[in-house]
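Novice: Model the following, please.
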Amino acid sequence: MSSTEATAEMQSEQLGRDTVVHALLDALFTHLLRDIAVQRATQGAGFSHAVRDPHIRRAVSLMHEDCARDWSLETLARAVGMSRSVLAERFREAMNDTPLAYLRTVRLQRAMRLLAESTSTLEQIATMVGYTDAFAFSKAFKRAVGQSPGEYRRERAAEERSGLRFPAADAIGR
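Specialist: Alright, predicted model coming up:
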């Protein structure tokens, strides 16, 4: 479809116009993301570089799908069909981080979202994101974020009440 046809579709009043326009925008967005990933993959380490390696992409996906699992380098390597040393080396090259440090980041990002969007207790959130207890979770959270989980939750709730942020703002980039 040409840009002229796309413009005509957006301006038309035909049945199904909104569906067609949304589908076109989805396709355009996907192509743009693909182009950005290709461009960035040549610039060094990072997520766009990692998705080009099927083993690293699978490791990243597994951590995102089940961050609460008791992952070790051994279990992750076995799950993606690699040795520990090869996984560690290729992951570091692709992501500029170790697999377990990346897992910690995934866990804390998920925890931040749960703190902002749920009423789950700290103990429940700790379990949901792979920590053995609320104390270990709180310690890791404060070290990474700079404030306790309770402070973070109260601050997000205050921002929500004041209208300073959109409800889904924390989900951007995840």
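Novice: CA atoms for contacts and neighbours, from now on please.
Specialist: Noted.
Novice: Just give me the longest helix of the chain.
Specialist: What stands out as the longest helix in the chain, according to DSSP state H, is helix 17-41.
Novice: and for comparison, fold this next one:
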Amino acid sequence: MTAFHISLVGRKNLSGEIYRQIRRAVLDRRLRPGDPLPPGRELARTLAVSRATVTVVYERLAAEGFVTSRQGSGTFISELVVPAGREKTGRRSTGVLQPRRIWEAIAPPPAFEPVRFDFHAGFCDASLFPHGAWRRAVVWALRSGEATAGTYE
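Specialist: Below you'll find the predicted structure:
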């Protein structure tokens, strides 16, 4: 397991501080893609915080794409795409890290051929609607209506 240090001396927002330190370790490449994080119970015991605090941190890191959790296997550092320019200058970028794009590797579904009979629920055959009668009824209502026609008064 990759060693990294988290310091909580004199901190009030424990989950925020743990999150920031793990995130910084990922961004600084002290934690590399595929590296495992300690189990939640173990990290909570080591830092003398509740397991719920560590769970909140791991869930936030997962939601932002920094880690992936595998049931029964643990939590691992995700493969991240570094914003353009960060590697070249070594300075902080204002861009946001994005999780690796895996959707581009998935093939699109085959093109569907048009169906002869559309059995989708809730759809009517538009050719059966009495458009002429509807138009005449609307014109009659607008011509004979009051100034408040079409309102809720």
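Novice: And the TM-score between them?
Specialist: Overlay of the two chains. TM-score (TM-score structural alignment, normalised by the length of the second structure): 0.28; 71 aligned residues with a CA RMSD of 5.0 Å.
Novice: re earlier: starting from the longest helix of the first structure, tell me the next helix or strand along the chain.
Specialist: Next along the chain after helix 17-41 of the first structure, taking DSSP states H and E as the criterion, comes helix 47-50.
Novice: need the next SSE after that following helix, C-terminal direction.
Specialist: Proceeding N to C from helix 47-50 of the first structure, the next assigned helix or strand is helix 54-65, under DSSP H and E.
Novice: For that following helix, buried residues please.
Specialist: The neighbour-count check on helix 54-65 of the first structure (16 or more other CA atoms under 10 Å) flags His55, Ile56, Arg57, Arg58, Ala59, Val60, Leu62, Met63, His64 as buried.
Novice: if I look at the second one, how far off is Gln39 of the first structure?
Specialist: In this case it means Ile56 of the first structure. Separation of Ile56 of the first structure from Gln39 of the first structure (CA to CA, to the nearest Å): 18 Å.
Novice: Kindly report the same for the fifth one.
Specialist: Distance check for Ala59 of the first structure against Gln39 of the first structure: by CA to CA, it reads 22 Å.
Novice: Same question for the first one.
Specialist: For His55 of the first structure, the distance to Gln39 of the first structure under the criterion CA to CA works out to 20 Å.
Novice: Ok, the third one next?
Specialist: In this view, Arg57 of the first structure and Gln39 of the first structure are 17 Å apart by CA to CA.
Novice: What segments of the first structure are helices?
Specialist: Taking DSSP H to define them, one finds helices in the first structure at 3-11, 17-41, 47-50, 54-65, 73-80, 84-95, 99-117, 122-128, 134-145, 149-162.
Novice: can you give me the angle the longest one makes with helix 3-11?
Specialist: In this case it means helix 17-41 of the first structure. Relative orientation of helix 17-41 of the first structure with respect to helix 3-11: 130 degrees, computed using axes from the mean of the first three to the mean of the last three CA atoms, to 10 degrees.
Novice: so helix 17-41 of the first structure versus helix 84-95, what angle?
Specialist: 110 degrees.
Novice: Format the buried residues of helix 54-65 of the first structure as JSON lines; extra columns: distance to Glu117 of the first structure.
Specialist: Formatted as JSON lines, the buried residues of helix 54-65 of the first structure follow (distance: CA to CA, whole Å):
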{"residue": "His55", "distance to Glu117 of the first structure": "32"}
{"residue": "Ile56", "distance to Glu117 of the first structure": "30"}
{"residue": "Arg57", "distance to Glu117 of the first structure": "28"}
{"residue": "Arg58", "distance to Glu117 of the first structure": "28"}
{"residue": "Ala59", "distance to Glu117 of the first structure": "27"}
{"residue": "Val60", "distance to Glu117 of the first structure": "24"}
{"residue": "Leu62", "distance to Glu117 of the first structure": "23"}
{"residue": "Met63", "distance to Glu117 of the first structure": "21"}
{"residue": "His64", "distance to Glu117 of the first structure": "18"}
